[in-house]
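Asker: next come a sequence and a model predicted from it.
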Amino acid sequence: MDHYLKRLSMTNPMHLLAVGFGSGLAPKAPGTFGSLAALPLVVLLSWWLPLWGYLCFLVIGFGIGVYSCQVASRAMGIHDHGGIVWDEFIGMGITMIAVPISWPSALVGFVLFRLFDITKPWPIRWLDQHVKGGFGIMIDDVLAGIMAWIVQLILFSYL
């Protein structure tokens, strides 16, 4: 674990949420591990909640995420550390909005989200570079999720 992550307390609920319940503590590719850890939550929520409830979860999760990512970022003393992965949880949730859950759709959604999150095409890269704080940590993944969602809807509407 790097020295920035050691500044977090896993007994602090905001820190624990920011690191995706520990998935962001992976020594390599924490964003990928965070996205993978988000999938079971996304699947369960999409099965258990009506669409409006799922959307409410995402909106509330975004709001809490802005705060928790800001708290964790301040504690670490670095903006948008790779171990902060709650933004990946919300991004994956957005990617799967109203998408029929199956192994192919989960795999395609995961790959698309990671593709947009890693490559950061415009305007994602601009947001990542210019918007700071907890909102900045969250918003680029929200947009990556929206882009992945649109591509996924297009792909699955033709299959």
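Answerer: Structure received.

Asker: C-alpha from now on. contacts and neighbour counts both.
Answerer: Noted.

Asker: ok, and the closest non-adjacent residue to residue 147?
Answerer: Counting by CA to CA, 6 or more residues apart in numbering, residue 147 lies nearest to residue 116, which is 7.3 Å off, once chain neighbours are set aside.

Asker: check the gap between residue 32 and residue 128 for me.
Answerer: Taking CA to CA, to the nearest Å as the criterion, residue 32 is separated from residue 128 by 17 Å.

Asker: between these two, which has more neighbouring residues?
Answerer: Taking neighbours as other CA atoms under 10 Å, residue 32 and residue 128 compare with residue 32 leading, 21 against 18.

Asker: ok, structure two:
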Amino acid sequence: MRWLASLGGVGYLRPAPGTWGSLAALPLAYGVHMVGGFWLLLALTVLAFGLGWLSVVKLTAEGHGKDPSWVVIDELVGQWIAVFPVSYGAMLMSVDLWRLWPGWIAGFVLFRLFDIWKPWIIGYIDRMGTPLGVMLDDVLAGILAALIAVVLAGISHGMLM
């Protein structure tokens, strides 16, 4: 469970283990997309959420604290959600994922911003202090990052002007 929750030890990197976890999630998302496209990325995100939740339940029951800093499986889930628009867009347009590189950067930066800042309901969920809260605040940060990245892409391409 420690291996899963720490993304193979990435969560033990210092400083800022959450940022390292988010960075590690990006090449993994790329690889998943290359193997099975957006739909595989979506399915594995759901699977990672479930396994992450179970691992956090087990680890907190073992006395590792409510939200150990080395647990970064939640960052993987949130970061993958933040790049859903990139993966989906590449699939729809039948283009290489790297042609949408601004979306990768926006997804990463926006996700980290919302995961650290924890505005509005994200902070409320984080303060629940439960294994579900550990996972769900990153899901919401990822959703918010994805939505804002879509708006920024629309503005950049002149579609929302």
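Answerer: Ah, there it is. These figures come from a predicted structure and were not determined experimentally.

Asker: the residue nearest to residue 147 of the first structure matches what in the second structure?
Answerer: Aligned by TM-score structural alignment, residue 116 of the first structure pairs with residue 114 of the second structure.

Asker: again, but for residue 77 of the first structure
Answerer: Checking TM-score structural alignment: residue 77 of the first structure goes with residue 64.

Asker: enumerate every residue touching that match.
Answerer: With contacts defined as CA atoms under 8 Å, 6 or more residues apart in numbering, residue 64 of the second structure is in contact with no residue.

Asker: measure it to residue 53 of the second structure for me?
Answerer: 14 Å.

Asker: quick one: the helices in the second structure?
Answerer: With DSSP state H, the ranges of helices along the second structure come out as 2-5, 17-61, 73-82, 84-93, 101-117, 120-126, 131-156.

Asker: can you report how many residues lie near the residue nearest to residue 147 of the first structure?
Answerer: Neighbours of residue 116 of the first structure under the rule other CA under 10 Å: 21.

Asker: distance of it relative to residue 50 of the first structure?
Answerer: For residue 116 of the first structure, the distance to residue 50 of the first structure equals 27 Å [CA to CA].

Asker: before we move on, what about residue 124 of the first structure?
Answerer: Using CA to CA, residue 124 of the first structure is found at 29 Å from residue 50 of the first structure.

Asker: looking at these two, which one has more neighbours?
Answerer: Taking neighbours as other CA under 10 Å, residue 124 of the first structure and residue 50 compare with residue 124 leading, 20 against 12.

Asker: just to revisit the earlier point, for residue 11 of the second structure, find the nearest of the helices of the second structure.
Answerer: Relative to residue 11 of the second structure, the nearest member of the helices of the second structure by CA to CA is helix 17-61, separated by 5.0 Å.

Asker: which elements pack onto the closest one?
Answerer: Using 3 or more CA pairs under 8 Å, 6 or more residues apart in numbering; DSSP states H and E as the contact test, the elements touching helix 17-61 of the second structure are helix 2-5, helix 73-82, helix 84-93, helix 101-117, helix 131-156.
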